[in-house]
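Engineer: Have a look at this fold, sequence not included:
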């Protein structure tokens, strides 16, 4: 591009190796003329390519941000991208469980209430479905956390340490106020009275705030009551809380060097 004092009566004809003949264009600026001798179709192609590249980069950044949010929310790397569509029910009972969790998630996304207790053997998809719910809700801007109950207890005990960054009251308040809390591996904690009281305080806080909770355990519902207390389960069952039984054999596949589908947990 160059400035010229006068615009010619007839635009100069130029040749583009890709698009053929085109005319030089002139734009008046402060008494002079800016001569544009670039091929307009080449310019349009370059702008379109730049827009596509920018959109791709924005999409990549959004995906990375969502991935980081999921990891920060406690979703494992294995389940970081899992969706409900990745869960393949082995029978009609598992299909019914899938529908319940999907409906639960859609309801929570709209500000609804409810709780779920998932009981059943290892490898039947309980954690996978819970992670799919967390992933979906994080995409909707909800604050979620999935954590093993033993790790939650460890966080509690860390507040007792001299110089701890937080205290027990603040920890309970935090977990009582997030949009969805998922407590995994219920029944594997140390089972002390102090732990049961702490668990009750968290669940009761969420109960008072009318916020949804998911509990996951390899125990049956009787075992869950024994592990965390009947008062906790009673609060989870109120307001239409559901207990889902996951039966059947583990669907985890032994590693043989070949990918054989989604691994459930």
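Structural biologist: That came in fine, so what should we check first? Just so it is clear, the structure is predicted and the values come from calculations on it, not from any experiment.

Engineer: Please count neighbours and contacts with C-alpha atoms only from this point.
Structural biologist: Fine.

Engineer: Quick check: what element follows the helix or strand where residue 57 lies along the chain?
Structural biologist: Using DSSP states H and E, residue 57 sits in helix 40-72. Counting by DSSP H and E, the next helix or strand C-terminal to helix 40-72 is helix 92-109.

Engineer: Now that next one: buried residues?
Structural biologist: 94, 97, 98, 101, 102, 104, 105, 108, 109 (16 or more other C-alpha atoms under 10 Å).

Engineer: what about versus this one:
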């Protein structure tokens, strides 16, 4: 079929049968300039797969770039060095309670897109050395392939806000809160280990409230029980956390203590 003509030449198309090693027979279309073949189309299935792979690579590169910009701007992002090798496979689930904690963590990680959509709050509560940070790190490592994460202590998050109060601060409090709100998964470790001053409560409430309003998932790691966390955070922040939340207790003895005991 002619689609244009100029100076005695014209552009048209023609078809022929072709064979793809992966997908079998298909109709290949050629663009003709006069009688000269300019291009034969490739297997449509291969083209579709290549386009999907290209879009996936572009999406992953975009997320990685967002993570790099985040770490550059905050300079406190990322998983603590001690926990960077932790994953789900290395978590020793040798009791029913530990198996349940592992299952809850894996469900959150593997279905993070859904939790991201509904803004789930995850709370890991238990004594030091029970594996809370281990599973939080495993979640972070799984999620950060396709989403941005910030793993930081609650005190460091408060300091980010406090640092904006200086006259020479490069960023405003509003800008920091907005950045903390835009992270796909914010993990706050050591919640409840601070002084619990009114200023800290206000700063943490601002962070939690901003993410609550923007329907963004947040993870809190704490040594406190429900009553202790409510007292530390205050009623307003705690009420935000209770809505659409998962509370996972790590109610067993410290694994660090067991390892030390075995080595003595």
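Structural biologist: Cool, the structure landed. Being a predicted model, the structure only gives us computed values, none of them experimental.

Engineer: Now the buried residues of helix 92-109 of structure 1 in a markdown table, please, with extra columns for distance to residue 222 of structure 1.
Structural biologist: Below are those laid out as a markdown table (distance: C-alpha to C-alpha, whole Å):
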| residue | distance to residue 222 of structure 1 |
| --- | --- |
| 94 | 21 |
| 97 | 19 |
| 98 | 23 |
| 101 | 22 |
| 102 | 25 |
| 104 | 23 |
| 105 | 26 |
| 108 | 27 |
| 109 | 30 |
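
Engineer: Looking at these, which one is closest to residue 221 of structure 1?
Structural biologist: residue 97 (15.7 Å; C-alpha to C-alpha).

Engineer: Now do the same for the closest one: its match in structure 2.
Structural biologist: The equivalent of residue 97 of structure 1 in structure 2 is residue 101 (alignment by TM-score structural alignment).

Engineer: now that match, nearest residue through space, not along the chain?
Structural biologist: Nearest non-adjacent residue to residue 101 of structure 2, counting by C-alpha to C-alpha, 6 or more residues apart in numbering: residue 248, 6.5 Å away.

Engineer: Just say helix, strand or coil for that neighbour.
Structural biologist: Residue 248 of structure 2 falls in the strand class when you classify it by DSSP: H, G, I helix; E, B strand; the rest coil.

Engineer: Is it correct that it is in contact with residue 103?
Structural biologist: No: using C-alpha atoms under 8 Å, residue 248 of structure 2 is not in contact with residue 103; the gap is 10.5 Å.

Engineer: contacting residues around the match of residue 97 of structure 1?
Structural biologist: 248, 249, 250 (C-alpha atoms under 8 Å, 6 or more residues apart in numbering).

Engineer: residue ranges for the helices of the stretch 101-250 of structure 2, please.
Structural biologist: Remark: helices assigned in the stretch 101-250 of structure 2 by DSSP state H, counting those that start in this stretch are 112-118, 132-143, 154-162, 173-182, 198-213, 226-233, 235-242.

Engineer: The residue nearest to residue 101 of structure 2 corresponds to which position in structure 1?
Structural biologist: Aligned counterpart of residue 248 of structure 2 in structure 1: residue 244 (TM-score structural alignment).

Engineer: Let me know how buried that match is, in neighbour terms.
Structural biologist: 22 (other C-alpha atoms under 10 Å).

Engineer: And for residue 218 of structure 1?
Structural biologist: Number of residues near residue 218 of structure 1 (other C-alpha under 10 Å) recorded here: 22.

Engineer: What is the aligned counterpart of it in structure 2?
Structural biologist: Looks like residue 218 of structure 1 aligns to residue 223 there (TM-score structural alignment).

Engineer: surely residue 185 of structure 2 meets residue 150?
Structural biologist: Yes: here residue 185 of structure 2 reaches residue 150: they are 6.5 Å apart, a contact under C-alpha under 8 Å.

Engineer: Mind checking which of the two has more residues around it?
Structural biologist: Neighbours around residue 185 of structure 2 and residue 150, counted as other C-alpha under 10 Å, are more numerous at residue 185. The numbers are 28 against 22.

Engineer: In contact with that one, which residues are there?
Structural biologist: With C-alpha under 8 Å, 6+ apart, residue 185 of structure 2 has these contacts: 116, 147, 148, 149, 150, 216, 217, 218, 219.

Engineer: and the last one, what does it touch?
Structural biologist: For residue 219 of structure 2, the contacting residues are 121, 122, 123, 124, 185, 186, 187, 188, taking C-alpha under 8 Å, 6+ apart as the criterion.

Engineer: one more time with 6 Å
Structural biologist: 121, 122, 123, 187 (C-alpha atoms under 6 Å, 6 or more residues apart in numbering).

Engineer: can you check the first one too?
Structural biologist: Each residue near residue 116 of structure 2 by C-alpha under 6 Å, 6+ apart is listed here: residue 217.

Engineer: Not counting its neighbours along the chain, what's nearest residue 249 of structure 2?
Structural biologist: residue 125 (4.8 Å).

Engineer: Looking at structure 1, name the residue matched to residue 132 of structure 2.
Structural biologist: By TM-score structural alignment, residue 132 of structure 2 lines up with residue 126.

Engineer: Next one: the counterpart of residue 158 of structure 1 in structure 2 from residue 73 of structure 2, what distance?
Structural biologist: Aligned counterpart of residue 158 of structure 1 in structure 2: residue 163 (TM-score structural alignment). Distance, residue 163 of structure 2 to residue 73 of structure 2, by C-alpha to C-alpha, to the nearest Å: 13 Å.

Engineer: Same drill for those two, tell me which one is more crowded.
Structural biologist: Legend: neighbour count by other C-alpha under 10 Å for residue 163 of structure 2 and residue 73, higher for residue 163 (16 against 13).
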